[in-house]
Every structure is written in C-alpha cells, then in structure tokens.
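Peer 1: For reference, the sequence and a predicted model appear below.
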Amino acid sequence: MGAAKWAVPLLLLAVLLAGGWVLVRGDSEVYAVPQKLCEVPVTPSALQPLLPPGEKLEVDEIDTENPLDAPILLCRVHVDDETVMALNVRAFSSPSPDLMEKFRAARSAYGIANPHEDSIDGEYAIVDAGGSLVETACPGRGGEAVLEINVKDFSVQGDSGEGRERMKNFTEDFMNSAREVYC
C-alpha cells in the first residue's frame, strides 16, 4: 500500500521532467536534418548524430569542374553561420597505391587527428570521430577509376569508439550515394 501512495507523484514528476527535456532540446535544435547534401542523398538518421544543435542549417557547394583527377564535390555544412562539416569528393583514374601514405603526406588536409585503419563497405578507410578518408571503385568513369571521399566534422572534440562508429556509418551512407550520383 505504501508504494501505491508514491506512484502518482512519481509518475507526475517523470512526466514533468520528460516534458522539460523536450522543451529544452526542442529550443536548441530547430533546423531540419537534410535528406541531401549538395545533391548527394543522405540518410538523416546517419547524418544527425554528426551535427550540433542550432537554429539554422545551410549547405554550400563550391563550384568545380568534373574532369578526372580533380574535385567533383566541395561541400560545406554550416550551423548558425559556423562551418561544422566539409565533404570533398575527388575522382582519380586509378586508386592510390597506399592511401595511408597519401594521408600521412598531407595529414592536415583530411581533418583526421587520430587515424584508425578500418573498412567501410569492404573498402579500406582511415577514420576517427572527426573525419574519414576512403577510396571506392567508380567504373562508370572508366577503367580503374575511383572516388576519394573525405568527410570532416569540425564540431567533434576528441576521438572515441562511439564517435568513430557514427563517422563510419555516415561515411558509408554518403559513399554509397556518391557512387550512384558520380559513377
């Protein structure tokens, strides 16, 4: 009988706390998570964990040419006028002989502070919570052509296993869509 006496007040407290959490969270994240980033379809549930809360999300694509061995997509994501993510896709006539060596030669260009070797959808990848680098076959561009995809998440602080998984999930989703768009 004593437990029943506290059931209603505890239930009321839980409802009030949950409602307050929704109000606080709702005020801090007003923008809708896009279904495309610079014409490349993305799964909002894969993108959302990488984005910080805010009121306004904007996506800018930097104009590029589409020849082989050149950038084909340079895309920036801004939340409340702050750049939070960069997506770069380049096409090459053949894969890098050693992607890790290429990364090490220009480490700061890729936004990966703590490189972990991994596999994304069967492709060799370099990943940390704040970025990823992967090459994937693109036969529609001829011969051994590949897309090099680099994702940089500027809103991430530090590295963690959870953060790497979020980056890996988004990179896989983006890579599969980019192949459909550009190959």
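Peer 2: Thanks, I have it.

Peer 1: Going by C-alpha atoms from here, please, whenever you check contacts or count neighbours.
Peer 2: Noted.

Peer 1: Quickly note the distance from the nearest residue to residue 96 once chain neighbours are set aside to residue 142.
Peer 2: Sequence neighbours aside, residue 102 is the residue nearest to residue 96 in space, at 7.5 Å (criterion: C-alpha to C-alpha, 6 or more residues apart in numbering). Counting by C-alpha to C-alpha, to the nearest Å, the gap from residue 102 to residue 142 is 22 Å.

Peer 1: which of these two has more neighbours?
Peer 2: residue 142 (14 against 11; other C-alpha atoms under 10 Å).

Peer 1: Can you get me a residue count around the nearest residue to that one once chain neighbours are set aside?
Peer 2: Once flanking residues are discounted, residue 142 sits nearest to residue 93: 7.5 Å by C-alpha to C-alpha, 6+ apart. Residue 93: 17 surrounding residues under other C-alpha under 10 Å.

Peer 1: Can you verify my assumption that residue 93 contacts residue 139?
Peer 2: No: the pair residue 93 / residue 139 is not scored as a contact, 9.6 Å apart, by C-alpha atoms under 8 Å.

Peer 1: what residues are shared contacts of those two?
Peer 2: 145-146 (C-alpha atoms under 8 Å, 6 or more residues apart in numbering).

Peer 1: Enumerate the positions of the lengthiest helix in the chain that are buried.
Peer 2: For the chain, the helix that runs over the most residues, judged by DSSP state H, is helix 2-28. By neighbour count on 16 or more other C-alpha atoms under 10 Å, the buried set for helix 2-28 is empty.

Peer 1: gap between the next helix or strand after it and the chain center?
Peer 2: Once the chain leaves helix 2-28, the next helix or strand it forms, by DSSP states H and E, is strand 36-37. Strand 36-37 sits 11 Å away from the centroid of its parent chain (C-alpha atoms, centre = their mean, to the nearest Å).

Peer 1: what does strand 36-37 contact?
Peer 2: By C-alpha under 8 Å, 6+ apart, strand 36-37 touches 42, 59, 75.

Peer 1: which helices and strands does the helix or strand following that strand pack with?
Peer 2: Using DSSP H and E, the helix or strand that directly follows strand 36-37 along the chain is strand 40-41. With contacts defined as 3 or more C-alpha pairs under 8 Å, 6 or more residues apart in numbering; DSSP states H and E, the secondary structure elements packing on strand 40-41 are helix 161-182.

Peer 1: before we go on, here's another structure to hold up against the first:
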Amino acid sequence: MTTHRSFSRNSALILLALSAFLTACADDKPNYTAPDHICDTPIDPAALRALLPSGEKLEAAPVPGVATTCEVRVDSRFYIDITGYAVVGALDPVEHARTLQLENTIEENWGPGIPAVLADDGAVFSLPCGAGDGTDAVLVQIHLYGDHVPEDERRERITDFTRSYVTGLAEQLDCDARPTSPSPTR
C-alpha cells in the first residue's frame, strides 16, 4: 500500500530556504561585463573584475580636477579611485604612500624607474613617462574601498590590477618603460 503525504509546512519552508540559497548564489555573479578600458586606460578585465563585487551596472568615469582621477562604481557605489599626477621629475611613491596611510605596505621595483608600493587597500607607483605636456613622469595612487574582497586575497588582487593598470597606462601614454613580469614566487 502506498502512503501519500500532503505537502507539509516543513516541506514548504525547506523549498523556500533552498530557493533563497540558490538566489543568493546566483547574485555572486555580476550582471555587468568588466571593460578592457577604464577612463581611456587599457586594463585586464579579469584583474578589474577581481576587485569588484557583483551588481547590475559598472561605471568608470573620469572626474575633472587638478589631477586626473578615475572612479569605478558598481550600482552607483564607489569601489576604486585612481588618481594620476603628471609631474616634472619622478616623485617617490614610498614617500607619497606614507601620506596615504595605506594598510600593510610593501615596496617593489617593476623595472627601471618603476617603483611601486603595494598595500592591502591600494597601491602607488611611479612611471617614467610624461603626459605630453612637458612632464616626464606620472605618479599614480589607487585606492580600493569596501570589504567585498577576501582579506587573504586583497594584496594579490590589487597587485594584479595595478600591474595591469601600469602596463595599460604605459601603452596609453606611449611610454618606453613597461613593468617587468611578476616574479615566479608569486
């Protein structure tokens, strides 16, 4: 004899919980496509995507001002701020990083004249290349906002994005200098 059980309240709750879980998992994927340029600078879309949360709409727009600034937002929330200064005579990114109070900084040299300071919440680098206006170097600071990137992966993701951005900026400005490949220990 077959016993039929009616759809119980517990079954409904289990299905509701499963549905909510599957919906939450689906929200982990963004509904936007990471671009291969932000504010006219070529970048690796995967490196950019690794720093951003899921969401509906990604925006990267220059902000007018004294320095060149690019803000990256997802669903109108601010996540990445990139500010570049075209200068005469290279500025020391280590000195500049001290004024920014970046978290857990380390210094690296990415090639002749390309010193970088990397942190858990940003980076600063100097690129020996002018912006075509009599300058001969660019100092760039990058800040990451929010706690959406796992803490143990933040430094690596910021480093990957920064390296991509430096390479793209050198290409955009038609610089001879390019960052060297990452060391095999990373």
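Peer 2: Perfect, thanks for sending it. As the structure is a prediction and not an experimental result, all values here were calculated from the model.

Peer 1: What TM-score do the two superposed chains give?
Peer 2: Taking TM-score structural alignment, normalised by the length of structure 1 as the basis, the two superposed chains have a TM-score of 0.70; 153 aligned residues with a C-alpha RMSD of 2.9 Å.

Peer 1: average offset between the strand ranked longest in structure 2 and structure 1?
Peer 2: When structure 2 is parsed with DSSP state E, its longest strand is strand 77-87. Here the mean offset of strand 77-87 of structure 2 against structure 1 after fitting is 0.9 Å, by mean C-alpha distance after the TM-score superposition for structure 1.

Peer 1: In structure 1, which residues correspond to that strand?
Peer 2: Mapped onto structure 1 using TM-score structural alignment, strand 77-87 of structure 2 covers residues 82-92.

Peer 1: Buried residues in that stretch, which are they?
Peer 2: 83-92.

Peer 1: How far does that stretch sit from its chain's centre?
Peer 2: Worked out by C-alpha atoms, centre = their mean, stretch 82-92 of structure 1 lies 10 Å from the chain centre.

Peer 1: Likewise for stretch 112-132 of structure 1?
Peer 2: Per C-alpha atoms, centre = their mean, the centroid offset for stretch 112-132 of structure 1 relative to its chain is 12 Å.

Peer 1: What's the end-to-end length of that stretch?
Peer 2: 7 Å.

Peer 1: Give the buried residues for that stretch.
Peer 2: Buried, per 16+ other C-alpha under 10 Å, within stretch 112-132 of structure 1: 112, 115, 118, 120, 124-132.

Peer 1: Contacts made by that stretch with the rest, please.
Peer 2: By C-alpha under 8 Å, 6+ apart, the list of residues contacting stretch 112-132 of structure 1 reads 100, 110-111, 133-136, 149-168, 171-172.

Peer 1: What's the separation between the residue nearest to residue 142 of structure 1 and residue 16 of structure 1?
Peer 2: In terms of C-alpha to C-alpha, residue 93 of structure 1 sits 59 Å off from residue 16 of structure 1.

Peer 1: Of the contacts of stretch 112-132 of structure 1, grab the buried ones for ChimeraX.
Peer 2: Selecting only the buried entries of the contacts of stretch 112-132 of structure 1 in ChimeraX, with 16+ other C-alpha under 10 Å as the criterion:
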select :100,110,111,133,134,135,136,149,150,151,152,153,154,155,156,159,163,164,166,167,168,171,172
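
Peer 1: Show me what the match of strand 77-87 of structure 2 is in contact with.
Peer 2: 51-52, 67-78, 145-155.

Peer 1: hang on, the earlier thing: that's a helix at the residue nearest to residue 96 of structure 1, yeah?
Peer 2: Yes: when DSSP: H, G, I helix; E, B strand; the rest coil is applied, residue 102 of structure 1 is found to be in a helix.

Peer 1: what do we get in structure 2 for it?
Peer 2: In structure 2, residue 102 of structure 1 lands on residue 96 (TM-score structural alignment).

Peer 1: what residue of structure 2 takes the place of residue 119 of structure 1?
Peer 2: In structure 2, residue 119 of structure 1 lands on residue 109 (TM-score structural alignment).

Peer 1: Could you do residue 152 of structure 1 as well?
Peer 2: Per TM-score structural alignment, residue 152 of structure 1 is aligned with residue 143.

Peer 1: quick one: contacts of the helix or strand that contains that match?
Peer 2: Element membership of residue 143 of structure 2 [criterion: DSSP H and E] is strand 137-144. Strand 137-144 of structure 2 is contacted by residues 51, 79-91, 93, 121-131, 162 when judged by C-alpha under 8 Å, 6+ apart.

Peer 1: just how off-centre is that strand within its chain?
Peer 2: Worked out by C-alpha atoms, centre = their mean, strand 137-144 of structure 2 lies 12 Å from the chain centre.

Peer 1: Average offset of that strand relative to structure 1?
Peer 2: Looks like 1.1 Å for strand 137-144 of structure 2 (mean C-alpha distance after the TM-score superposition for structure 1).

Peer 1: so that strand versus strand 77-87, what angle?
Peer 2: 170 degrees (axes from the mean of the first three to the mean of the last three C-alpha atoms, to 10 degrees).

Peer 1: now strand 137-144 of structure 2 and helix 154-172, what's the angle there?
Peer 2: 140 degrees.

Peer 1: Filter the contacts of stretch 82-92 of structure 1 down to just the buried residues.
Peer 2: Buried residues within the contacts of stretch 82-92 of structure 1, counting neighbours by 16+ other C-alpha under 10 Å: 51-52, 68, 71-78, 145-155.

Peer 1: Noted, bye for now.
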